[in-house]
Structures are given as structure tokens and as C-alpha cells.
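Colleague: Please find the sequence and the predicted model below.
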Amino acid sequence: MPNIGWTELIIIVFVVLLLFGANKLPDLARSMGRSARIFKSEVKEMRHEDEADGQSAAATPTQQRQIESAPAQETRSAAQEADFWDRPENQPR
């Protein structure tokens, strides 16, 4: 696979500017950042849940009864997502 040189990089930037315009680029970057942040938090939450499942599978029967009798709680991802959209910097303009 060939390396991208300075001339190719300049051509790519020029084409992107022509397609989207200078005014749309900050909005495009902001939405990509939001999407990446949400994706990252969901992946982190899935890893956390997998670790919790692995620990509960290795738990003793007494610990499993305590886990099962605990009240159901709202998942962190749902609470984080609600908090994420309530922040002023994430409000649609």
C-alpha cells in the first residue's frame, strides 16, 4: 500500500473543502466527535458488564443469592446517555 505524501494530502483536503464547504466542516467534526465519544462509552460499558458477568459466574452460591435479591438498577449507559444530551455543549443548534 503506497504512502500518502504531502501533495496527495493537500489534494484530499481541497476536495473535502469543495464538497462540504468551510462552514460545514466544524459541524461535521463536532458530530464525528460526539459519535466517537458515544461509541467509546458504550464499548467501555460493555467491557464493564462482561467483567461483572465473569465475576458473578465465579461467585459462591451465597454471593449469587445476594446478587439475585438485589433490586434492579438502571444501567449506567442509559444514565450516561441522558446526562450526555442534557449538557449545553451537546444540544442541537
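Modeller: Cool, the structure landed.

Colleague: rest of the way, CA atoms for contacts and neighbours
Modeller: Fine.

Colleague: residues touching Met46, list them.
Modeller: For Met46, no residue meets the contact criterion (C-alpha atoms under 8 Å, 6 or more residues apart in numbering).

Colleague: Can you give me the distance of it to Asp53?
Modeller: According to C-alpha to C-alpha, to the nearest Å, Met46 and Asp53 sit 10 Å apart.

Colleague: And for Ser31?
Modeller: Distance of Ser31 to Asp53, given as C-alpha to C-alpha: 33 Å.

Colleague: Against that first model, consider the following:
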Amino acid sequence: MAGLGAPELIIIAIIIIALFGWKKLPDMARSVGRSARVFKSEVDEMKKDGAASQATIKGDVVTKDEERRAAEARADEAERKAAEARAEAERLRGDTTV
């Protein structure tokens, strides 16, 4: 932070308090912390994915058909889970209306 001393930081803090209000600052700080945690976890996940892709054996080639089949399998699994969730929700609704 080039050239930011105590007086400048105090002025910035006063401006932030004036703009957002004293009561909203804890909520904003909490929100920024959550966002930073989510961002960090996504970056870590991307690093893991990058390490996994670099670990593939040289000469392994994944064709577009294989990629498509894998994507279809993931979509089918997601649809199956969604159907199970809908059935469970219907069952629970039916139990509470009796």
C-alpha cells in the first residue's frame, strides 16, 4: 500500500462508515469473508483439477464421444437424483396432509 499512512486510512474508514452506516459494517465484513472463502475453495478446486489433468498418462486421448458420454452419464445421474428428491418431497407432503 504505497503512501497510505494512518491519516489516509482513518479518512477511508470514515468515508466507508458514512456511506454504508455503522450497523451494516459487520454484515458486510461477514459477506466479504464468506465470498473470500468460496473464492479460495474454488481456486483450490481448480488447482486440484489442474494437477489431475497434468497427471494423465502421456498418450491418453479422450475423444469427443467419450466426453459426450461422460457428460450424458452425469446428466442422467443428476436427473435421477432430482426425481428421487421430487418423490421424497411428494411423499413428505402426503404424510403431512393426512
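Modeller: Perfect, I can see it now. Remember, it's a predicted structure, so these values are computed and weren't measured experimentally.

Colleague: tm score of chain vs chain?
Modeller: Once superposed, the chains reach a TM-score of 0.59 (TM-score structural alignment, normalised by the length of structure 1), with 65 aligned residues with a C-alpha RMSD of 2.6 Å.

Colleague: Ile14 of structure 2: how many residues sit nearby?
Modeller: Here the count is done by other C-alpha atoms under 10 Å, and Ile14 of structure 2 has 13 residues near it.

Colleague: Check which helix or strand it maps to.
Modeller: helix 6-20 (DSSP states H and E).

Colleague: residues in contact with that helix?
Modeller: Applying C-alpha under 8 Å, 6+ apart, the external contacts of helix 6-20 of structure 2 come out as Leu25.

Colleague: Report the mean deviation for it after fitting onto structure 1.
Modeller: In the superposition against structure 1, helix 6-20 of structure 2 averages 0.7 Å from its aligned positions (mean C-alpha distance after the TM-score superposition for structure 1).

Colleague: Quick check: next helix or strand after that helix?
Modeller: helix 25-54.

Colleague: Let me know the next secondary structure element after that next one.
Modeller: Scanning onward from helix 25-54 of structure 2 (DSSP H and E), the first element met is helix 64-96.

Colleague: Work out the gap between that next one and the centre of the chain.
Modeller: When distances are taken as C-alpha atoms, centre = their mean, to the nearest Å, helix 64-96 of structure 2 is centred 21 Å away from the chain's centroid.

Colleague: What residues sit buried inside that helix?
Modeller: Using 16 or more other C-alpha atoms under 10 Å as the test for burial, helix 64-96 of structure 2 gives no buried residues.

Colleague: which other helices and strands contact it?
Modeller: Based on contacts counted as 3 or more C-alpha pairs under 8 Å, 6 or more residues apart in numbering; DSSP states H and E, there is no element that helix 64-96 of structure 2 packs against.

Colleague: OK, contacts around Ala55 of structure 2?
Modeller: Ala55 of structure 2 touches nothing, counting by C-alpha under 8 Å, 6+ apart.

Colleague: how many other residues sit next to Asp60 of structure 2?
Modeller: Residues lying near Asp60 of structure 2 (other C-alpha under 10 Å) number 7.

Colleague: Repeat that for Leu9 of structure 1.
Modeller: Other residues lying near Leu9 of structure 1 total 11 when counted by other C-alpha under 10 Å.
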